[in-house]
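**Student:** quick check, what structure comes out for this input:
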Amino acid sequence: MAKHTLQSTHKLLSGYEIPVIGFGVYMIPPSTTEKAVQEALKVGFRHVDSAIMYGNEKGCGRALQNSELDRSEIFLTTKIPPGSMGYAPTKRAISKSLQDAATDYFDLILIHAPYGGQEARLGSWRALVEAQKAGHVRSIGVSNYGVHHLEELEDYIKNGGGGEISVGQWELHPWLDHSDITDWCHSRGIVVEAYSPLAHGERLDEPVLASIGKKYGKSPAQVMIRWSLQLGFLPLPKSKTPVRIRENADVFDFELSREDMAQLDTGEYAPTDWDPTVDED
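**Tutor:** All right, here's what the predicted structure looks like:
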């Protein structure tokens, strides 16, 4: 496996580069978001994953503005929420997000979930494609889509809808098998992001993590992040605690063995969050 660092990148179908690990801000209160993102940037993170639903785009924007880094050095993501699905609502959401984050562009905008029906989903995609052409966003993609939603979008793009699915984001960890979705994406060159890669902390006491971690002098969280990286996922660990932010970044000096990875192939399907992938609409 090639040696990576916190600043290593994947090449997106859009032609842009995305850092191989990101800093998630889900459920970080708006009042503490700026401080947490500043700490992450200080540690070396160059990828911040936000969303309209998180209510903390302003804090992310302030952290970027008050850092000593150039805007071009930081990869910033937001997401279109279920309440803004459809062409016109998505256009308004993009405009407001640019204003709230005080940025001229986002590096990535995702549709947060496949709710609202086909017309709304494709309308939102059309708005993203227009925003991309206008330079308001560099890369676009989806989150929480099932394979049937992805195929619907792929057909739309092939039939003139425009754009490309550069990134897909799902809850992914050893106790949530989404291999049908991730295989679909990897076969098409779509970068797969793993949100909640630590399963919201619900699995950190698993004996298998302690056993593997002891071999490498690493924590259960670091083992889970490393698992994600070795499967070709882009993990988005979240924390507002400085020591844990640093720990989550310290995952490039060891490699899980084939046996370790096999032990973590649980085959379980246990989401710790919502699971819109199974929505049939």
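
**Student:** going forward, measure contacts and count neighbours with C-alpha atoms only.
**Tutor:** OK.

**Student:** name the SS class of the residue nearest the centre of the chain, please.
**Tutor:** Ranked by distance to the mean C-alpha position of the chain (Cα atoms, centre = their mean), the top residue is Glu193 at 4.3 Å. At Glu193, secondary structure determined by DSSP: H, G, I helix; E, B strand; the rest coil is strand.

**Student:** and the residue nearest to Met27 when sequence neighbours are not counted, how many neighbours does it have?
**Tutor:** Closest residue to Met27 apart from its sequence neighbours, by Cα to Cα, 6 or more residues apart in numbering: Tyr54 at 6.4 Å. With neighbours defined by other Cα atoms under 10 Å, the count for Tyr54 comes to 16.

**Student:** one more: Asp253?
**Tutor:** Using other Cα under 10 Å, Asp253 has 10 other residues around it.

**Student:** and what of Tyr87?
**Tutor:** 18.

**Student:** distance of the closest residue in space to it that isn't next to it in sequence from Gly86?
**Tutor:** Closest residue to Tyr87 apart from its sequence neighbours, by Cα to Cα, 6+ apart: Gly123 at 4.1 Å. Distance from Gly123 to Gly86, counting by Cα to Cα, to the nearest Å: 5 Å.

**Student:** compare neighbour counts for those two and give me the winner.
**Tutor:** Gly86 (22 against 19).

**Student:** from Lys240, how far out is the residue nearest to Met27?
**Tutor:** 14 Å.

**Student:** ok, Asp177 next?
**Tutor:** Note on Asp177: its distance to Lys240, by Cα to Cα, is 27 Å.

**Student:** same check, this time on Ala51
**Tutor:** Ala51 is 17 Å from Lys240, by Cα to Cα.

**Student:** in a strand, Gly163, correct?
**Tutor:** No - counting by three-state DSSP, Gly163 is not found in a strand; it is coil.

**Student:** structure for this one too, so we can compare:
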Amino acid sequence: MSAVPSITLNNGVEIPQLGFGTFQIPPEETRDATLAALETGYRHIDTAQLYRNEKEVGQAVRDSGIDRSEIFVTSKLGNGAHAPDDALRAFDQTMDALGLDYVDLYLIHWPLPAVGDFTETWQAMEEMYRSGRAKAIGVSNFQQNHLRRIFDSGVVVPAVNQIEVHPYLTQDELRAFDTEHGIATEAWSPIAQGKVLSDPAITGIAERLGRTPAQVTLRWHIQRGDIVFPKSVTRERVTENFALFDFELSEGDMAEITALNRNERTGPDPDVFNPTP
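**Tutor:** The predicted model follows:
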């Protein structure tokens, strides 16, 4: 079993750099998929209220037989619960669904700048953190302007910013901003929903190294310092995505993949994404 490196967050909490994502995994498939990931060696599981599978993630953690302290669990606040009292209630609901005493990381899922004041939401997040039931708190899909408002109004600096990152959206400026302020960057949609896997640059590197395009792309993330959590319900693919630590990309390979950037999103633009509940 390959050893997954950890990254130390700004409050001293250790987070495995490779995790298992549960976005778009139906609830009825989530327990078994998560158990397969844990059996493979993953110790970092990412879920959210919006995914509607927190209960099944918690069940898998309990059924795995692995000590709770060895598994890093992340969840995220639903978009309809940004008012401080709503956020606190939603966090209680998440904890009840997971059936765990604490969550390792809890995130504001989207800033929703036109829906409400996310700085007030952040104050509720800080309360969750002080309670000890969230070992670390952070944000997801926050841009520089959103983060600056958090810095100006809050006490706790977010530990993590989970954003869309892949070779077609390298996010170099935002990642550098995160690093400058001690915020770890997590990459969602790390293979651009599969779009990058047929790119000639990536397939060429994969063929030369005897690896799959997905492994090459995920290894690019790892060497850049991203925290990444690919998702799959296929055990073979779950295992394949875990085999990232017995090879390296050269500086030339890294530069060739980074040069693929098109500033092309697969998901919404956080500056304009403002769904109402």
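
**Student:** circling back to that earlier point, the second structure: which residue goes with the residue nearest to the centre of the first structure?
**Tutor:** Glu193 of the first structure maps onto Glu186 in the second structure, with residues paired by TM-score structural alignment.

**Student:** residues contacting its match?
**Tutor:** Contacts for Glu186 of the second structure (Cα atoms under 8 Å, 6 or more residues apart in numbering) come out as Val160, Asn161, Gln162, Ile163, Asp226, Ile227, Val228.

**Student:** from those residues, keep the buried residues only.
**Tutor:** With neighbours counted by 16 or more other Cα atoms under 10 Å, the contacts of Glu186 of the second structure contain buried members at Val160, Asn161, Gln162, Ile163, Asp226, Ile227, Val228.

**Student:** got TSV for these, with secondary structure and distance to Pro268 of the second structure too?
**Tutor:** Formatted as TSV, those follow (DSSP: H, G, I helix; E, B strand; the rest coil; distance: Cα to Cα, whole Å):
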residue	secondary structure	distance to Pro268 of the second structure
Val160	strand	19
Asn161	strand	16
Gln162	strand	14
Ile163	strand	11
Asp226	coil	20
Ile227	strand	20
Val228	strand	19
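
**Student:** and Ala214 of the second structure, what does it touch?
**Tutor:** Counting by Cα under 8 Å, 6+ apart, Ala214 of the second structure has contacts Ile191, Leu197, Asn241.

**Student:** how about the secondary structure of the counterpart of the second one in the first structure?
**Tutor:** Meaning Leu197 of the second structure. In the first structure, Leu197 of the second structure lines up with Leu204, judged by TM-score structural alignment. Following three-state DSSP, Leu204 of the first structure is assigned to coil.

**Student:** look up how far Leu98 of the first structure lies from Leu204 of the first structure.
**Tutor:** For Leu204 of the first structure, the distance to Leu98 of the first structure - Cα to Cα - is 36 Å.

**Student:** next one: Ile225 of the first structure
**Tutor:** 30 Å.

**Student:** likewise Lys240 of the first structure?
**Tutor:** Counting by Cα to Cα, the gap from Lys240 of the first structure to Leu98 of the first structure is 24 Å.

**Student:** next: Phe106 of the first structure.
**Tutor:** For Phe106 of the first structure relative to Leu98 of the first structure (Cα to Cα), the value is 7 Å.

**Student:** look at those two and report which has more neighbours.
**Tutor:** Set side by side, Phe106 of the first structure and Leu98 show more neighbours around Phe106, with 23 against 19, by other Cα under 10 Å.

**Student:** just give the closest residue to the alignment partner in the second structure of Pro271 of the first structure, not the sequence neighbours.
**Tutor:** Using TM-score structural alignment as the criterion, Pro271 of the first structure maps onto Arg265 of the second structure. Distances taken as Cα to Cα, 6+ apart put Leu169 closest to Arg265 of the second structure, at 6.4 Å, once the chain neighbours are dropped.

**Student:** can you find the partner of that neighbour in the first structure?
**Tutor:** Aligned counterpart of Leu169 of the second structure in the first structure: Leu176 (TM-score structural alignment).

**Student:** and for Ser140 of the second structure?
**Tutor:** Per TM-score structural alignment, Ser140 of the second structure is aligned with Ser143.

**Student:** next one: stretch 229-247 of the second structure to chain centre, how far?
**Tutor:** 16 Å (Cα atoms, centre = their mean, to the nearest Å).

**Student:** in the first structure, what range does that stretch match?
**Tutor:** Using TM-score structural alignment, stretch 229-247 of the second structure corresponds to residues 236-254 of the first structure.

**Student:** now stretch 14-29 of the second structure: which residue numbers in the first structure?
**Tutor:** Stretch 14-29 of the second structure covers residues 17-32 of the first structure once aligned (TM-score structural alignment).

**Student:** and for stretch 80-98 of the second structure?
**Tutor:** The aligned range for stretch 80-98 of the second structure is 83-101, by TM-score structural alignment.

**Student:** tell me where the second structure has helices.
**Tutor:** Under the criterion DSSP state H, the second structure contains helices at 27-40, 54-63, 84-98, 118-131, 144-153, 172-180, 200-209, 213-224, 235-242, 251-258.

**Student:** mean deviation of the longest one from the first structure?
**Tutor:** Superposed on the first structure, helix 84-98 of the second structure shows a mean distance of 0.5 Å to its aligned residues (mean Cα distance after the TM-score superposition for the first structure).

**Student:** which of the residues in that helix are buried?
**Tutor:** For helix 84-98 of the second structure, by 16+ other Cα under 10 Å, it's Pro84, Asp86, Ala87, Leu88, Ala90, Phe91, Thr94, Met95, Ala97, Leu98.

**Student:** go on, the fourth one?
**Tutor:** Taking 16+ other Cα under 10 Å as the basis for neighbour counts, the residues of helix 118-131 of the second structure that come out buried are Phe118, Thr119, Glu120, Thr121, Trp122, Gln123, Ala124, Met125, Glu126, Met128, Tyr129.
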